[in-house]
Structure formats: structure tokens, C-alpha cells
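Sharing a model that was predicted from the sequence below.
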Amino acid sequence: MKLTDLRPLVARRRDGALSFDGFRTEPTLAALRWPDDVLEQFLFDHGDNTAFVKAYNTIDLHTITWQLETVPAAHFTGMPTGASDEDCIESYAEIPVHWVTVRPPQIARHRDEHGTWLRPPLLIGRRLLDPDAARLRVLESRTRVGVLRGRRLREHLYVAPQHRARVGRQ
């Protein structure tokens, strides 16, 4: 199953005819056995984003297994995202305070107290896109990763040494 196979479901979501609860229980999605957090951030939120679909439509969704993993903060420093958004992480890193203040206050509180995000970002093994590629790529959560980079490298604010992330691999 590819992202383009989800067009009918995503169209119903876009039209307001399908809530996330309805979306996640659709038989084709339930068969993936993905965590709700991944279904929501990856497919529900971005399943109709043209650039996103173009970047990730080569992946057979059934081949991805998701795990909640601990990733060192240093690994996020140079971690790329897709070509359609390749500069966005750095733009968020330039003014991380702004991106925290435009979010609900509990996000800033959690970041200040724990040095990490409230909701784990989504990362994928780059081998899903290129068999010769290693390491991870930011799939969703470019703002969160940009804020982490900006706090760590530009503002020298407290950043936890490790962060939880949902990682998808083949």
C-alpha cells in the first residue's frame, strides 16, 4: 500500500466526514498495526500534502515497523528531512523561541522542565528511500527538531542529552 492508495480516506478526512477515530479504525489502516501517534502525524495530517506524497509514495507502508526509541540529541544536529522541506528545520532553528511561544503553553513548560518535546517526532530509516543510505531522516516534526537544534546550538539552553522518537524502519 502506497500513500496514493489512501486518497479516498484522506479526501473524506479533508471534507470533515472522517474523524481521526474513524480514520484509524479503517480496515486498511488498522491492518498496518501502527501506533495512533504515527497514523495521526504521518497519514491523517499529511496524507494529502502533495510534496509529502511525492517524497514518500515509493514506500510500501506495510513494510514499515515503528518503534519508540531513544536518540541522542547530537544525532538531531545534522539529521535531514525531505527535499521539499530541506531548509525548514534550519529556519525553525534560527528563532526557536518564536516557535515555542506560538504553541500551547504546556509544550514550552515541558521543554523547559525536561529539555525535550512533549510528543515524540517521527523519524524514518533512510534505507526505506535509498537502500544505500544510512541513518535517520525527519519524517514529521520538523518544527520540534528545529527548535531542539536552535536551543542547543544557537541559544545554548538546556536540551536533554537523549530524546524519545518514533522510528520507522523496514
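Sure, I can see it. Note that the structure is a prediction, hence the values are computed from the model and not measured.

use CA for all of it now, contacts and neighbours both
OK.

all helices in this protein, in order from the N-terminus.
Assigned by DSSP state H, the chain shows helices spanning 7-14, 20-24, 27-30, 36-38, 45-46, 50-56, 73-76, 88-94, 96-101, 105-114, 142-149.

Next up, a structure to set beside the first:
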Amino acid sequence: MNLNDLGPLMARRRYGGLTFDEFRTDPALAELRWPDDVLQDFLFDHGDYFVDDYGALDLRDITWELESIPAVDFHTMPTGESDAGCIESYAENPVYWVKDRPPEVGRHWKEHGTWLRPPLLIDRRLLDPAHSGLQVLEGRTRVGVLRGRFREQLRVAPNHQAWVGRP
């Protein structure tokens, strides 16, 4: 099962006004057994958007775990080809991108030096067995803010929670 197979469900979500609870209990998703945070961020909120970069990926091959990732690992972590350069763009003005979010996001960065909601990362071996390392799937703004805050010597925690999809 890949994103293209979920086209009818995505269309019902987009045009039929499905709530997240209705979406997550749809029989088409039953075999995934993914955490709700991942289902919402990846498929419910942005599923249509990811078809170009991840449309052929067999979603059943992914197991998601919440992991603690060192901040330095995010400095060169890529994202999908269709969004090449966007993380760097967000990193250019991290203060703006935090202020553009609800106030609790800024407070969390200030108090904890990290994001409020963990981004989604994917093991690059799922995309190509010859690749290694992690790739930003969803959370490009968050990772850009982290890079920019680090560059501007603003508070950045040494480790950050992220949902990591692995084979």
C-alpha cells in the first residue's frame, strides 16, 4: 500500500470533511498501526503533498518510534527532492518562523530549546537501500528553525524528539 492507493481516502478527507477520528479509523489504514501523531502529520494533514517524493513508498514497510536525536544530526539532514532548499530558507529567519506560529511554540523554544511537536523523519534506506541516514519527511519548518537558532546562538537543546520511520 502506498500513497497513491490512498487517493480515494485523501479525496474524502479533502472534499468530504472527514474529521481526524473518522480518517484514522478508516479500514484502508487499519493495517498500518501507526501512532496517531504520525497518521495526522503525515497522512491526514499532508498526505496529498507527499505523493511526488514518497508516492511509491510501501507504507506497510515503515515502523514508527519516538526517538531522541542529537541536534547536530539535523544540521545536514536532507528533505525530499521536491522541497530541496526549503529547510535552509526557514533557517534564514528562525525568529520570524517561530513568531508566525501560536505563542506556545515560541515559549517552548525559549524554555526548552526545542519544538513543541516532534517532526517526522524517515530512514533513507526505505527510499533507496544504497542510502543511509535520516531524512526530514514532515517538519521542515521546525528543522529550519533549529538550524537557524543554532546559527544565531539562540537556545537549542542538545537532543530533540522526533518520530522516526524505519524499515
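Done, it's in. Please read these numbers as outputs of a predicted model, since none were measured by experiment.

show me what contacts Asn57 of the first structure?
Listed by Cα atoms under 8 Å, 6 or more residues apart in numbering, the contact set of Asn57 of the first structure reads 2-4.

wait, which of the residues you listed is closest to Val159 of the first structure?
Lowest distance from Val159 of the first structure to those (Cα to Cα) belongs to Leu3, with 34.3 Å.

can you pull the contacts of that closest one?
43, 47, 53, 56-57, 61.

Quick one: which of those hold up in the second structure? List them.
Counting by both residues aligned by TM-score structural alignment, their matches' Cα atoms under 8 Å, the second structure reproduces these contacts from the contacts of Leu3 of the first structure: 47, 53, 56-57, 61.

can you put the residues you listed in TSV and add distance to Phe20 of the first structure?
Output for those, formatted as TSV (distance: Cα to Cα, whole Å):
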residue	distance to Phe20 of the first structure
Gly47	12
Val53	19
Tyr56	21
Asn57	21
Leu61	18
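
Show me what counts as buried in stretch 149-157 of the first structure.
For stretch 149-157 of the first structure, burial by neighbour count (16 or more other Cα atoms under 10 Å) applies to 149-152.

Same question for stretch 83-101 of the second structure.
By neighbour count with 16+ other Cα under 10 Å, stretch 83-101 of the second structure contains the buried residues 87-88, 90-95, 97-98.

Turn those into a markdown table, including distance to Leu137 of the second structure.
Listed next are those as a markdown table, based on distance: Cα to Cα, whole Å:
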| residue | distance to Leu137 of the second structure |
| --- | --- |
| Ile87 | 11 |
| Glu88 | 15 |
| Tyr90 | 15 |
| Ala91 | 17 |
| Glu92 | 20 |
| Asn93 | 21 |
| Pro94 | 19 |
| Val95 | 22 |
| Trp97 | 18 |
| Val98 | 20 |
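
one step back: among the buried residues of stretch 149-157 of the first structure, find me the one that's closest to Glu26 of the first structure.
When these are compared against Glu26 of the first structure (criterion: Cα to Cα), the nearest one is Arg149, at 36.7 Å.

So which residue is dead centre in the first structure?
Glu140 (1.9 Å; Cα atoms, centre = their mean).

residue in the second structure matching that one?
Mapped onto the second structure by TM-score structural alignment, Glu140 of the first structure lines up with Glu138.

ok, the nearest residue to that match once chain neighbours are set aside - how many residues close by?
Residue nearest to Glu138 of the second structure in three dimensions, not counting chain neighbours: Leu120, with 5.0 Å by Cα to Cα, 6 or more residues apart in numbering. The local packing of Leu120 of the second structure (other Cα atoms under 10 Å) involves 24 other residues.
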